[in-house]
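>>> Generate a structure from the sequence data that follows.
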Amino acid sequence: MNISGLFIRRPVMTTLVMLGILMFGVMAYRLLPVSNLPNVDFPTIQVNASLPGASPETMASAVATPLEKQFSTIAGVDQMTSSSSLGSTNITLQFTLDRNIDAAAQDVQAAISKTLRQLPTGIVPPSYQKVNPADQPIIYYAMSSSTLSLPELDEYAETFIAQRLSTVSGVAQVNVYGAAKYAVRIQLDPKALATRAIGIDEVADGVAAGNVNLPTGILWGPHRAYTVQANGQLQSAAEFGPLIVTYRNGAPVRLQDLGRVLDDVQDNKSAAWFNGSRAIVLAIQRQPGANTVEVAGRVRTVMASLKQLLPASVDLQLRSDRSESIRASLTDVKFTLFLTLALVVLVIFLFLRNLSATIIPSLALPFSLVGTFAVMYALDYSLDNLSMMALTLSVGFVVDDAIVMLENIVRHMEKGTPPLEAAFTGAREVGFTILSMTLSLAAVFIPVLFMGGIIGRLFHEFAVTIGASILVSGVVSLTLTPMLCSRFLQPPREAHHGRFYEASERVYERVLHGYENSLAWVMERRPAALGFSVLILAATVVLFVVVPKGFLPSEDNSQIF
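As a prediction, this is how the structure comes out:
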């Protein structure tokens, strides 16, 4: 059975098939998302509970402990951590990678419902949200101003910029760090309260009653209706000061008589700085599976247009962009890939010393790589360091089948067989061999597909990518290579060799002669050669134990957190 016979007889069909692979691969390459590593979603859920005024010890014993006991009964919990602070508790549940996050969320909700009766009265019911620890913000911006106040700057950041960025395609959310929302802070004097026998609850009720924004009503007349508008909402500390909170001995007690009323921000315990000055920092997170580089590009474009609409006193600066390190990393990997391609083609040319014979197996390289892009797009993979490393490693594999096919066809042509007949005969002889070589080489990476844990998730894409490139190279070697050999290879008697060929032939003969002498020397000393091989094997085992091990190599992306 000649697998390649149909493709040798029909060169137009073979050319169209290869052009189809090339077209779909180029289109897929343009659509592939770009990221640093494969997208691995960690099934993680965060539970938040708050009890105003409770100490961290109370939150840990009365809130966190009952929840943790109930959460420990949920199947698939891999890790559970909790942290308690003044008035709040945060519990992080990380499940095994094979656990469905939606089913886990239902179990968490059921566990919270069972624990509510054991929690202290007055607690805000615990809430949960699904998170992915791997989804860190991809781009940071810092806003500062030398003339505007922080609340005014925060208003621009949260209502003008953050809401606009949230509508950008691929943006999941925009976090605002160092937020300075305007608030009126009331600092009561205990002595003034004790002198007038006023409790803090009376002051709180008085402030709530005096600061309302409710519809007043409608006055209906015989011919028209009047809507009564009364704005009872206070806007600044100066308006809160004269507010009457209660009466004592028939005299009104105003808020300014009980303490200080200040213009402040809601959270004055957290702040952000940029280049030594107070600032508002915007952190943009991408949606899962979105192209990091494209999302960062869209955000930069929108921010450039929004910057023109801000007041001149607002300084909007790019703080960091993760896409820059991803671009630089992928650029390095692409350069390594192209350098590898060039070196492989150069080695083929140095040994074959024939331009047409070099081009034919070298065509297996681009077709195999481009065809792999189509497979990656169909499987929803991304262009990342691991997939590009798989393509780089596959460069040395994908030309083997084509070279075997070429050498066997050339062998028949050297015996005087016409090119077309030599292509049929040579392809029939090694067709099954190339098929078995391709399948056995691709099967080497099958165990990687069944690896568990995070490492298995990461290297799953690596194994599929390199396996797909090997399979595509096998298809190219059985179809395109024999067809090109039958049309473009010249019989040896018709080939004219130049001075370069003659010079390289002399070098090749010297190398071959040296190898024969070294092989004869080793064969005369077989026990020593066997002992040396055993020594190398033992040294390999020792070095494997001694060499430091880690998950991923450290990378300098010029950031400190």
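
>>> drop to CA atoms for contacts and neighbour counts, all remaining ones
Noted.

>>> which of the residues in stretch 298-307 are buried?
With burial defined by 16 or more other C-alpha atoms under 10 Å, the residues of stretch 298-307 counted as buried are Arg298, Val299, Arg300, Met303.

>>> Please generate a structure for the following sequence too, so the two can be compared:
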Amino acid sequence: MKIVQFSVLRPIAMSMVIFFLIILGSVSVKNMSIDLFPELTFPTAVVTATYDGASPTEVENLLAQPIEGAMGTIPNIEKVSSVSQNGGALVLVQFNWGTDMDFATLKMREQIDAVRDVLPDGVQTPKVLRFNPSDLPIMQLAVTDTKGNIENAKEVAQKEVKTAVDRLDGIASTSIEGGPEQEVQLITNPQKLLSYGITLKNLQEIIGSENIDLPGGNVEDDQETLPIRITGKFGSLNDLEMLPIPTRKGTVLLNDLVEIEQKEQRENGLSYLNGKDAVGLSILKQSGTNTVQVAKNIHNEIEKLKEELPSNIKIQTIFDQSMFINQSISAVSSNMIVGSLLAAFVLFLFLRNFRSTMIISLAIPLSIMTTFIFMYFSNQTLNLLTLGGLALGVGMMVDNAIVILENIYRLRQEGEGKKDAAIKGTNQVGQAIIASTLTSVVVFLPIIFVDGLAAQLFKPLALVVSYSQFAALFTALIIVPLLSSLILKLKEKEKKSVFDKFNNRYKALLSASLKHPKKTVGVVIVLFLLSFAGVPFIGTEFLPSQDQSYLSIEAELSPGSTVEKTYRKVKEINEKIRPVEEIANTYVTIGGSSSFSMGGRNSNNEANYSVLLTDIENRSRTDLEIAEDIRQKLKSIPNADITVSSGTSGFSANPISLKISGPNLETLRSLSDQTINLISKVDGIREPKANYEEGNPEVSISVNRDKAAQYGIGNASVAQTVSDATKGLVATKLSGDVGEELDVRLLVDEKYISSTEELENLTIQTQVGTSIPLKAVASISRDTGPSQITRSDRVREITVNADILNRDLGTITKDIEKTLKENLPLPNDQYKVTFGGQNEQMNDAFYKLSLALALAVVLVYMVMAAQFESFFHPFLIMFSVPLTFIGIILGLLITNEPLGVGSLVGILILTGIVVNNAIVLIDYLKQLREEGYDAKEAILLAGPTRLRPIMMTALTSVLGLLPLMFGIGEGTEIQRPMAIVIIFGLTVSTFITLIFIPTLYYMFEQRRIKKKEKTG
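Below you'll find the model as predicted:
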């Protein structure tokens, strides 16, 4: 302990160290990135492949199965699943946690190249994409025009807002949705084109070849070498209109051959803000950048824009992740400050000495600053979990300092000088607090070996708590003795305090316990056994839901519904949710591109709402309660499948996810329908829905191969002609006035493709140059198209997902298991029903954290054995660990909190800190025994002597966590279970340490003495 002596005897040098730590800590905080959660890396990648015109069955056989087979040979694969839809497949590859995803995706691309030759002709090279949570928007904006001119709003969004945002640091991309998309349309009459002997494909090639600038070599002129450029790009719409087109009747201007006009695209998504036309912008940040800073820069830029834009243009924020981050960080920080103040109050209450309280209170900010330095150099960010770790550690930060200061204070009362008391007092308990710190930190070592989502979330918290404990140890060993030697002053006359009376009562209770040790131990054991009766009443969950003041509503109409029909349904929804007072803004998108747009599939039958709620402090209901209210209001809307979801963490799966697997798709659909009906009756289940889609109504064209062969055409020719007529062909792009480019699209006049009768007369160019109607080689009928085929580990699968309300995940899962076992007969062993989603994540996390907890107990025992150089004393102290079960169960029952990942992490932390008080007590007890005291005398002296530091450390830890337990403010839901477990577990542990452990020690000593007498 020479460093303690150096600290006390060299105050100026140590003051410089303190000043340096404060400066370095402040710089570290300023330069740390701020985010909602630690940056997560999911071991997941996807392969997308398109095959236009292929049915889901064909896609499954020709694309999904070969790609699945190729992916299955890659190392560290956990699961391969696929979705086959009309026109394409998506193969999802999940790797084991900890896999190097850069190397894994490289291997995936190599395997794709290996199977490329077995894929059908016409299939584009499959793409490999990694799943990254940072690919989700950090902010969504809506641009509106109060005059109702949506075209103007779209132009402002594209030319002003997007341009301004894209140039900011940290922006990855900005996408625009909604509003009219302009293009130049060339409307053709098939009969007219036929009379001129020209096709859409001919026109596309001619227009595309004319709208280019080409280099033409160099020319010598006036002793200069000048490059030649042939300019042919269209400068205006007039250039396009006057383009000469060679036909069998001679050259004809394009304007005379087709109808040319600039107008909106035929199919385009719509978006509305609070029922009015709007244009949306989704903004993604670059990976690793500071979310809060990026969002702040965006807001500053938008404010500048608002000053420059006309007053009729309004830019509103729909969703801002940084807002929730700031509110959550602020709430956790406030709770941390309140906890610190409560801890300081406890110190003053016990010590009744302002200078002593000031010394301990200074330990908190110094420890926090030192922790920030550790965090910065280990590349940690300021987020809910790292700050939550600091908040958890605030009360524990002063534990070591309290023990040392209390011992110094006691020596000063016994007459020791300032410096001697500081050095001697620290040396007496120094080894004990080092052991206490090691037990608090060593419990986190097993988390290094845990993988999965829970580990990614809580490893940073474990690191921060460990950092805070080492920082607190440094402060206790160096700073507290220094300050004590300088400013600690005793009162001339100390009055008896309430604590003295409490000390006397404790001494009497301890004496009574020693008189009846078996009864005392028996009472504790009975309480421990009784606590098991509360286990069935405690539910389980994965992670608690977080109120982010955000809801989402999804409305799906029957397949094939038009945008206009979906919009009418949106108006009904708007009327129903208008009375909900907590809604601040509603933003809805209709149609547009789908998240899975293989084969040109659109989502015109879908509407997606983003509902922004008022702040938590301005409403009395939670987001879950508001979501349920909206859900009930929308139940009466017919002919629409509507789901309402609260804004949860975003990285956890569906609460209920049942995977039904087997070979036959129709059987799976029947089983999934039965499953939905059965689980709908389970209390707490909301909106069960299968992930398969009913077939889309479609027009089926069946080509007569014999007739088609006579004309020298095949299926591909027919498909290309029909596709060109219905979708159109983009021939080129026309440059606008300010740099934007408009698609020049060739289209067949809608009246020629508006019905199956008209479609039958669509002309097809034959190999010999003649044209025939489509009906000459094909039959046309209305039909129901295929839906989708989902596979998991090469077996077909349908998933039934559901939300839950007012009940915990574990209890609902048990009810579902019982219901399905009794009422859902499976055809044979090939069909299985398994749980996925949060239940799968929860079970995986519980198993791994339970193993970590068991290993932590062993490590704590090993640390204490090394400290005491004895197996007996650590064995005695370890009794305080299982008996905390009494407090844990009591706390979870009182607060009605389910056991989740947060609770398990809290138990892990508790394992390391519940032994600290016993270590301090047994260490002093051991010293007294070595000085010659008998067991009873040593206990009656050690207990009251160590009562004050034990009570002080317990109370500071408990009161420091109270704000988190009450969940004050946004973003505290994830730390609340940890706080509950630690508060109640530590409270019970304190009484166990003060009464049970000394009594148990006494019993063991009595037995040892009797045994010695018999053998002696």
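
>>> can you put the buried residues of stretch 298-307 of the first structure in a markdown table and add secondary structure and distance to Leu355 of the first structure?
Supplementary listing: these in a markdown table, determined by DSSP: H, G, I helix; E, B strand; the rest coil; distance: C-alpha to C-alpha, whole Å:
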| residue | secondary structure | distance to Leu355 of the first structure |
| --- | --- | --- |
| Arg298 | helix | 46 |
| Val299 | helix | 49 |
| Arg300 | helix | 48 |
| Met303 | helix | 52 |
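
>>> hmm, which two among those are most spread apart?
Between any two of those, the greatest separation by C-alpha to C-alpha is 8.6 Å, found for Arg298 and Met303.

>>> residues near Gln235 of the first structure, how many?
13 (other C-alpha atoms under 10 Å).

>>> And the one 5 residues further on, by the same measure?
Residues within reach of Phe240 of the first structure, counting by other C-alpha under 10 Å, total 22.

>>> you'd agree it is up against Gly232?
No. At 11.2 Å, Phe240 of the first structure and Gly232 do not qualify as touching, with contact defined as C-alpha atoms under 8 Å.

>>> elements contacting the helix ranked longest in the first structure?
With secondary structure taken from DSSP state H, the first structure has its longest helix at helix 453-488. Helices and strands touching helix 453-488 of the first structure, as assessed by 3 or more C-alpha pairs under 8 Å, 6 or more residues apart in numbering; DSSP states H and E, comprise helix 5-9, helix 11-31, helix 355-362, helix 364-378, helix 385-414, helix 419-443, helix 446-449.

>>> how much distance is there from the next helix or strand after it to the middle of the chain?
Remark: after helix 453-488 of the first structure, the chain's next helix or strand is helix 499-523, criterion DSSP states H and E. From the chain centre to the centre of helix 499-523 of the first structure is a distance of 50 Å (C-alpha atoms, centre = their mean, to the nearest Å).

>>> Could you point out the helix or strand that follows helix 499-523 of the first structure?
Under the assignment DSSP H and E, the closest C-terminal helix or strand after helix 499-523 of the first structure is helix 526-546.

>>> Tell me roughly how far that next one lies from the second structure on average.
Here helix 526-546 of the first structure, set against the second structure after superposition, deviates by a mean of 4.4 Å using mean C-alpha distance after the TM-score superposition for the first structure.

>>> how big is the angle separating that helix from helix 499-523?
Put simply, helix 526-546 of the first structure runs at 100 degrees to helix 499-523, going by axes from the mean of the first three to the mean of the last three C-alpha atoms, to 10 degrees.

>>> tell me how far helix 526-546 of the first structure is from the chain's mean position?
Centre-to-centre, helix 526-546 of the first structure and its host chain are 41 Å apart (C-alpha atoms, centre = their mean).

>>> Which residues does it contact?
In this structure, residues lying in contact with helix 526-546 of the first structure by C-alpha atoms under 8 Å, 6 or more residues apart in numbering are Val522.

>>> Repeat that for stretch 456-474 of the second structure.
Judged by C-alpha under 8 Å, 6+ apart, the contacts made with stretch 456-474 of the second structure from elsewhere in the structure are 37-38, 40, 363-364, 367-368, 370-371, 374-375, 380, 385-390, 392-393, 396-398, 400-401, 433-434, 437, 440-441, 444, 447-448, 905.

>>> in the superposition, what's the average offset of that stretch relative to the first structure?
The superposed stretch 456-474 of the second structure is, by mean C-alpha distance after the TM-score superposition for the first structure, a mean 0.9 Å from where its aligned residues fall in the first structure.

>>> what stretch of the first structure does that stretch fall on?
On the basis of TM-score structural alignment, stretch 456-474 of the second structure is assigned to residues 457-475 in the first structure.

>>> Now the one helix or strand Gln163 of the first structure maps to on the second structure. Mean distance?
Element membership of Gln163 of the first structure [criterion: DSSP H and E] is helix 162-166. In this overlay with the second structure, the average offset of helix 162-166 of the first structure from its partner residues is 3.0 Å by mean C-alpha distance after the TM-score superposition for the first structure.

>>> buried ones in that helix?
The neighbour-count criterion (16+ other C-alpha under 10 Å) identifies Ala162, Arg164, Leu165, Ser166 as the buried residues of helix 162-166 of the first structure.
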